[in-house]
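K.L.:
Build me a model from this:
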Amino acid sequence: MKHGTVVAALLLLIIAGMPVRAAEITLSEADNKCLRCHDEEFAQYDGGIHASLRRQGDAEAPACTNCHTTHRERDKPPYNTATGKPCSKCHDEIFDAFAASVHSRVQVSEKDDKDAHVLGCPDCHRAHDVTAAATENQLKDTCLGCHKDVLLVHQKWLPNARLHFEAVSCPACHAPAAQRKVDLRLYDSATQKRIREKEGVPQFENRARAVDVEGKGLNALALQSLLKEFNRDGGEGKTILRGRLEVSTGVESHQLADKSKAIRNCERCHSKGSDPFQSVTISIARPDGRLLRYDAHKEVLNSTVSIDSVGGFYAIGATRIKLLDTLLFFAVIGGITVPIGHMTTKWLVRKYLKRGKGQGGSGQPQNQTPSTPDDRSKPK
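P.N.:
As a prediction, this is how the structure comes out:
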């Protein structure tokens, strides 16, 4: 092997092991002027979704001057609670849904009553470090930030409330008019964190399309093959799926109703053929936290092949896997018959032993008396 080839190979190995640096953000001249004084705010912005979109080449993604004007309005907050601007300039449908929701009428205060204001976009999504709403448990944690005693309240009437909190998003029940679906998310079993696409290496969609032979969504076998592909990557743990019941769109997640209108009927989900389980997606997190989804057949939730894939997501009465039902039936029957059989056998053994003791331990009949020499000499 030539010397140059060896050097080239070593360089490739070194480059492959180097971390990928995020691309620089292209800012306007006015935005660059902001950085001279507001470096702390820009550091927050730099870690958010808007900066990530800019790095990906989206010139329409907001920077400083898209939300802030010059210092003419220095003493006024840039967010307008009545119109939702500047957020509503891009997210108009979402703001309209929010404006019609119960949250738009909520007064919040951080310090005292003097600082009370109507709830707005920054209260949940923050102002500068805006991250994707689907990032880890951000959405649920945001809700619990205000509704601190909500678990205790639900435990008074909802069976397995803690499990529901893990597997069901808040809007799935508190936006009663929304369409619901099941999202099966790729997780690392060792770190218990969502698996993310690597920067510049879009594997998920390519792998999903490769196993989706007919192009009609992933069936149970295709889903199993997809998981095997990810497990070949040699991560810390096994690639698993975690199911979550959620609303179909971001607009619907803002259509929150008064708590008196929240869904409390168990049969809406826990019944055969219920609506939330008719739509299924598989998802992975992009590098910036946004979700990348791929459609799957609804049968993946109740197929025998899916026991290993979606075994951790099982809604009683809705996602019924017949094999599991059969195994459960035999387990129940076994749980009943085994103790009964044990008690019956124990009772029969005791009865037999008691009868043996009653007849004497020597094996002779109980009423038989031992013979004497005189008795033996008497003629019969």
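K.L.:
Only C-alpha atoms from now on, for both contacts and neighbour counts.
P.N.:
Fine.
K.L.:
Longest helix of this structure, counting residues only.
P.N.:
In the chain, assigned by DSSP state H, the helix with the most residues is helix 322-358.
K.L.:
After it, heading C-terminal, what element do we hit next?
P.N.:
Next helix or strand after helix 322-358 toward the C-terminus (DSSP states H and E): helix 373-377.
K.L.:
distance between that next one and the chain's centre?
P.N.:
The offset between the C-alpha centroid of helix 373-377 and the centroid of the whole chain comes to 94 Å, using Cα atoms, centre = their mean, to the nearest Å.
K.L.:
Show residues contacting the helix or strand where residue 164 lies.
P.N.:
Secondary structure here is read from DSSP H and E; on that basis residue 164 sits in helix 161-167. Surrounding helix 161-167, the residues in contact under the criterion Cα atoms under 8 Å, 6 or more residues apart in numbering are 151, 154, 155, 243, 244, 245.
K.L.:
buried sites along it?
P.N.:
Of the residues in helix 161-167, those scored as buried under the neighbour-count criterion (16 or more other Cα atoms under 10 Å) are 161, 164, 167.
K.L.:
And the contacts of helix 161-167, which of them are buried?
P.N.:
When those are checked against 16+ other Cα under 10 Å, the ones flagged as buried are 243, 244, 245.
K.L.:
Among the residues you listed, which ones are in strands?
P.N.:
When DSSP state E defines the strands, the subset of the buried ones among the contacts of helix 161-167 inside them is 243, 244, 245.
K.L.:
returning to that earlier point: rebuild the contacts of helix 161-167 as JSON lines, extending it with distance to residue 173.
P.N.:
Output for those, formatted as JSON lines (distance: Cα to Cα, whole Å):
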{"residue": "151", "distance to residue 173": "14"}
{"residue": "154", "distance to residue 173": "12"}
{"residue": "155", "distance to residue 173": "15"}
{"residue": "243", "distance to residue 173": "16"}
{"residue": "244", "distance to residue 173": "13"}
{"residue": "245", "distance to residue 173": "10"}
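K.L.:
Let's compare: structure for the following, please.
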Amino acid sequence: MHRNIRNLTFRLLALAAFFALAMVSAVQAMESEDCLMCHGDADMVGDALAIDEAKFAATLHGEMGCTSCHMGVSDSHPDDGVALDKVSCSDCHFDVEQEYNAGIHSGMAGCNDCHDPHAALAPTEVSGYDMNAMCANCHMISNTIDSHERWLPQAGLHIEAVPCITCHTGSEDVVITWYLVKQKKAYGDFVLVTPEELSRLAGDSDIFSLIDTDGSGKVSLEELKAFNSSREYRDLHLVGMMTPEEVSHDFQILDNRWDCTFCHASGPQARQVSYVAFPQDDGTIARLGVEKGAVLDALNGTPNFYMMGATRNKTMNIIGALIIAGGLVMPIGHGTMRFLTRKNRQGGGH
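P.N.:
This next block holds a predicted model:
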């Protein structure tokens, strides 16, 4: 009997503990929702404290919840009048802070000067243009072009095609990412296509089907060529940027980036991993892998991206060879005829 009582007591305690944990989890799940009831409305809290719910939900910070960083907030906030302690990013990102402090930016800017903690995304979820927009908050594009033109040919084109962190940090695994833009004419004269615009073009289908027509989840060279030559999408262009997969925060002036071969390496292996980026409603980008060889095919595969030393095109190679051959016909032919008829000309001279 005593054993039955002990078993019953143990079961009741275990059941109570389970419900207690469930209640705690429910409270934790509701905390972010409670916060966003106010902070999701700029009219209530002001622009400085307003949070875009969709963008926040797409981040790892959003999955962790508000109180993971703002641990001092009470149930009666803000009526309790207690100011929240400033959040230190290094509590979680200690290695990033150490890396950043070793670079030339150390002491010049804090994490929040470049990153919105309520919209912080992984490098593969951020476009190269958004990466450069962070830098442009302090480094004006015009000044950046002027300073690079002192040594870098076509500085504007380089800055358009390469995020700053690709050259000014030790970021690794550089790939070519293609972005959908409108009215590409000159440096800065383009607009990234919005998710809404892509949705209108796709109709009832998902936006990936605009290029990935067979729904395989990978863009083939034939699909890429079909998109680039389509009259239906003649106002859209794919523009490539050399974006890193693994980002470093150690900002430096790196010697090897002065070497043109860092990007313009010859041969078919140079920068051959590429993706097409599709903007999402939550501010992220989703990517589809492209069949190897797109970077090489400058005429049909990637007409808006040319990387000397790594880009090739069979058709252009043949045309170039024919032009060279045609140019040699006249001097070689003329010289040959003169050689073969030299005796006749000599006899006619007597």
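K.L.:
Out of the buried residues of helix 161-167 of structure 1, which is nearest to residue 29 of structure 1?
P.N.:
For those, the closest approach to residue 29 of structure 1 (Cα to Cα) belongs to residue 167, at 46.3 Å.
K.L.:
counterpart of the closest one in structure 2?
P.N.:
In the superposition onto structure 2, residue 167 of structure 1 corresponds to residue 161 when matched by TM-score structural alignment.
K.L.:
ok, so what distance separates its match from residue 306 of structure 2?
P.N.:
10 Å (Cα to Cα, to the nearest Å).
K.L.:
Next: residue 149 of structure 2.
P.N.:
Distance from residue 149 of structure 2 to residue 306 of structure 2, counting by Cα to Cα: 19 Å.
K.L.:
now residue 9 of structure 2
P.N.:
75 Å.
K.L.:
quick one, which of these two is more surrounded?
P.N.:
residue 306 (18 against 12; other Cα atoms under 10 Å).
K.L.:
did I read that right, residue 104 of structure 2 in a helix?
P.N.:
No - going by DSSP: H, G, I helix; E, B strand; the rest coil, the assignment for residue 104 of structure 2 is coil, not a helix.
K.L.:
Residue 249 is in contact with that one, correct?
P.N.:
No - contact status for residue 104 of structure 2 versus residue 249: not in contact, 10.1 Å apart, counting by Cα atoms under 8 Å.
K.L.:
Who has more neighbours out of these two?
P.N.:
Neighbour totals were compared for residue 104 of structure 2 and residue 249, and residue 249 leads with 21 against 13 (other Cα under 10 Å).
K.L.:
give me every residue that touches that one.
P.N.:
96, 99, 100, 103, 169, 170.
K.L.:
leaving aside the residues next to it on the chain, what's closest to the residue nearest in space to the middle of structure 2?
P.N.:
Within structure 2, one residue has its C-alpha closest to the average C-alpha position: by Cα atoms, centre = their mean, that is residue 127, at 3.3 Å. Using Cα to Cα, 6 or more residues apart in numbering and skipping residues adjacent in sequence, the residue nearest residue 127 of structure 2 is residue 285, 6.9 Å away.
K.L.:
quick one: what's aligned to the one you found in structure 1?
P.N.:
Across the two structures, residue 285 of structure 2 finds its equivalent in residue 291 of structure 1, going by TM-score structural alignment.
K.L.:
how close does its match get to residue 197 of structure 1?
P.N.:
The spacing between residue 291 of structure 1 and residue 197 of structure 1, counted by Cα to Cα, is 10 Å.
K.L.:
Kindly report the same for residue 308 of structure 1.
P.N.:
Look at residue 308 of structure 1 and residue 197 of structure 1: by Cα to Cα, they are 23 Å apart.
K.L.:
These two: which is more packed in?
P.N.:
Between residue 308 of structure 1 and residue 197, counting by other Cα under 10 Å, residue 197 is the more crowded of the two (19 against 11).
K.L.:
mind listing the helices for the stretch 101-250 of structure 2?
P.N.:
Counting by DSSP state H, counting those that start in this stretch, the segments of the stretch 101-250 of structure 2 that form helices are 111-114, 128-136, 141-149, 155-161, 164-168, 195-202, 221-229.
K.L.:
would CSV of the ones you listed with distance to residue 175 of structure 2 be doable?
P.N.:
Compiled in CSV, those are given as follows (distance: least, Cα to Cα, whole Å):
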stretch, distance to residue 175 of structure 2
helix 111-114, 23
helix 128-136, 11
helix 141-149, 23
helix 155-161, 12
helix 164-168, 10
helix 195-202, 23
helix 221-229, 17
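K.L.:
Tell me which of those sits nearest to residue 259 of structure 2.
P.N.:
Relative to residue 259 of structure 2, the nearest member of the helices of the stretch 101-250 of structure 2 by Cα to Cα is helix 164-168, separated by 10.7 Å.
K.L.:
The closest one vs structure 1 - mean distance after superposition?
P.N.:
If you overlay the two and look at helix 164-168 of structure 2, the average distance to its match in structure 1 is 1.7 Å (mean Cα distance after the TM-score superposition for structure 1).
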